[in-house]
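J.: Sequence below, structure please.
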Amino acid sequence: MAEQKAPREGYSEALIRLGKQNEDLVVLDADCAKSNMTNFYKDNFPNRFFNVGISECDLVGTAAGLAIAGKIPFANAYANFLTGRAYDQMRISVCYSNNNVKIVGHNAGTSAAQEGATHLPLEDISLMRSLPRMTVIVPADSLEMEKAVEAAYHFEGPVYLRVGKLPVPIVTKQEDNFEIGKAIKYRDGSDVTLISTGIMLDETFKAAEQLEQKGIKAEVLHVHTIKPIDAEAITKSAAKTKRVVTVEEHSIIGGLGSAVAEVLAEHQPTPLRRVGTNDRFGVSGKMPELLDFFQLRAERIVKTAEELIDIALVK
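T.: As a prediction, the model looks like this:
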């Protein structure tokens, strides 16, 4: 069993480590510091932490002002409220103005779980991906989250970082190279390409193993950066396997599946199936229950890949 750790823990630890090295790093929170674990940054650097209250629009506007003043702000709030309520501020004050603000959406995807259906964002990546100049990063686990925080700090320009609340298996390795805009190939294959993002990398690994037991060789690409997406890695793999399945803990509309579909349509037309949530809102429940409810499990990935292979063989 892989060690489990909450992505927000990796996020908090990376912030503190960077804060010790860089006095221009400031952290803002919309009155969720304990849940977002930014309270630990406040404990270490009280003069570089700002709680703006439950006011996501003010959060983003203040962060933009701090960026103009030469700081590198990380603006934290629940992903559903942040990407919804403060969309206009992100559009104009951050992206249009090209300010160096890091937007951090917490409680993302099914990790919102028991906080209620309205708190469960399944469309945040879609919203952020549509913004010009916005870079969108969705780490797989706490270890990759640490790398993503550091990369976001050093990256010049707007960034959206998606952070989960609840523990998930650590499936990446310390030696894995993390570069914004570059996918990681974890497994070679010739029959189908499985492209995952975020916490679905764990289920994708399981699916690849199950497919191998059936004689199907699956290539696994992990796309931690949804935008800019690694079109070269995707088209190269698709050209080899001739079949692609995308896997995401997000709506298939506007997320990873849509991004990959756009790449393939323009550069390497390839049969594609998308595993994710299907044009619906979230529901309340425990995280494992929600993953089961939305069928975000290896079994569905395997079935989808098999159906795609069968269709191709019939043709």
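J.: contacts, neighbours, all on C-alpha from now
T.: OK.
J.: which residues does Leu66 contact?
T.: Ile72, Pro73 (CA atoms under 8 Å, 6 or more residues apart in numbering).
J.: Just the strands from the protein, written as ranges.
T.: With strands called from DSSP state E, the chain shows them at 4-5, 25-29, 49-51, 72-78, 102-106, 135-137, 159-162, 168-169, 184-187, 192-196, 218-222, 225-227, 244-251, 272-277.
J.: burial measure for Lys303, as a count.
T.: Burial of Lys303 is recorded as 13 neighbouring residues (other CA atoms under 10 Å).
J.: If you could redo that for Glu3, that was the one I meant.
T.: Glu3 has 9 neighbours, counted by other CA under 10 Å.
J.: what sits against it?
T.: Here Glu3 is in contact with Pro169, Ile170 (CA under 8 Å, 6+ apart).
J.: Could you also give me the structure for this second sequence? I'd like to compare it with the first:
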Amino acid sequence: MSEVTGTTWTVYDANSMTQAEVYGHVLCDIGEERDDVVGLTADLAKSTKIGLFGEKFPERFFNVGIAEQNLFGVASGMALSGLTPFVSTMAAFASMRACEQVRTDICYQNLNCKIIATHGGISFGTAGSTHNAQEDVAIMRSFPNMTVIIPADGIETANAVRACVDWDGPVYIRVGRGFEPTWYDSEEYGFQIGKAVTVSEGTDITLICCGVTVLQAAEAAKALKAEDGLSVRVLNLHTIKPLDEEAVLRAVQETRRIITFEEHTVHGGLGSAVADVIAASGKGCAFEKVGLPDAFSLVGYPEDLYAHYKLDTNGIIEKVREVMGRDFEEDEDWEDEV
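T.: You can find the predicted model right below:
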């Protein structure tokens, strides 16, 4: 429990708090424990909720104005001086407007800078393509030294933010705009950077998810068991880089059918990372990536967009039934598939 700006909260209040709000409160807790932690933003203290840290530690908070490239340049200098900067801006701005500075100033020098990027994916769907971040994961995971995490909900956001403080090197944590429903009801479920979390066991098919699709896949798995008698494994692959290759290959071996779901373009994100692992293994399986197509997203409320792109529970059920209906070689002899 923590006292923050006159209020008392616990992480279990995440049911009524946005991912960004949870981040803001957790960062305040971290700031009490470590005086090397500083906060930076580019005129988005309120929107990204890092302003909570600024209110509590004004001498350790820096607003550089609407200058994202300068934001990351300043952060790199602070990291070189021994500080641990937490940088908050929208995901579209962190990954694209300041792309060169993140790559060269931070990743090239392998600096201990933590980027908490809000408004990820199409969570700010009414703002349109200028503010959507449907390419950011592909960009960030391509940078050497960068760790990429997409928490499923507010509780996992809390775990990720706490874990990243002691994780060496740059980290990119992508959260939504707000009001993403929670899946976890406790912090104690075994979160580790780089390790998948098994949401449900299954032997017929595996759904590999991250972010908002974790809850939707979990609900779909329950419905498919009740209505179709299917045993559906759901993996929360919250860390896109480094990827838990062992969990992916175990799913291929044990279920032989894999579908990935992500709030990101199907090019270069979670699905592509999983496909790389499967291809390199030489193992065959029925496989499909579900995410945003190779087109700029429609404009609309996030819930409507998730339904349109088949990222909600109904869409996931539909896709599972489609993949289960496919014919493919399903024998125990892998030799002809290497």
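J.: so what number do they get for TM-score?
T.: Scored against TM-score structural alignment, normalised by the length of the first structure, the superposed chains reach a TM-score of 0.96; 314 aligned residues with a CA RMSD of 1.5 Å.
J.: Save the strands of the first structure as TSV, and put in distance to Ser237 of the first structure too.
T.: As requested, the strands of the first structure are exported to TSV (distance: least, CA to CA, whole Å):
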stretch	distance to Ser237 of the first structure
strand 4-5	30
strand 25-29	38
strand 49-51	44
strand 72-78	35
strand 102-106	30
strand 135-137	21
strand 159-162	26
strand 168-169	26
strand 184-187	9
strand 192-196	7
strand 218-222	8
strand 225-227	17
strand 244-251	9
strand 272-277	13
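J.: mind checking which of those is nearest Thr118 of the first structure?
T.: For the strands of the first structure, the distance to Thr118 of the first structure is smallest for strand 72-78, at 11.4 Å, taking CA to CA.
J.: which part of the second structure lines up with the closest one?
T.: Counting by TM-score structural alignment, strand 72-78 of the first structure lines up with residues 84-90 of the second structure.
J.: can you map out the helices along the first structure?
T.: Listed in chain order, the helices found in the first structure under DSSP state H are 7-21, 33-36, 39-44, 56-68, 79-85, 87-89, 124-129, 142-154, 201-213, 231-241, 256-267, 287-293, 298-314.
J.: average distance between the fourth one and the second structure?
T.: If you overlay the two and look at helix 56-68 of the first structure, the average distance to its match in the second structure is 0.5 Å (mean CA distance after the TM-score superposition for the first structure).
J.: which one is His250 of the first structure nearest to, not counting chain neighbours?
T.: Spatial nearest neighbour of His250 of the first structure, excluding adjacent residues (CA to CA, 6 or more residues apart in numbering): Leu122 at 4.6 Å.
J.: how close does the aligned residue in the second structure for the one you found get to Thr18 of the second structure?
T.: Using TM-score structural alignment as the criterion, Leu122 of the first structure maps onto Gln134 of the second structure. Per CA to CA, to the nearest Å, Gln134 of the second structure is found 20 Å from Thr18 of the second structure.
J.: Tell me which of those two has more neighbours.
T.: The residue with more neighbours, out of Gln134 of the second structure and Thr18, is Gln134; 27 against 24, by other CA under 10 Å.
J.: Please verify my assumption that the more buried one contacts Gly125.
T.: No. In this structure, Gln134 of the second structure is not within contact of Gly125 by CA atoms under 8 Å, at 10.7 Å.
J.: out of everything not next to it in sequence, what's closest to Met48 of the first structure?
T.: For residue 48 of the first structure the amino acid is Arg, not Met. Leaving out its chain neighbours, the residue that sits closest to Arg48 of the first structure by CA to CA, 6+ apart is Val26, at 4.9 Å.
J.: same deal with Val4 of the second structure?
T.: Closest to Val4 of the second structure by CA to CA, 6+ apart is His25, at 6.8 Å.
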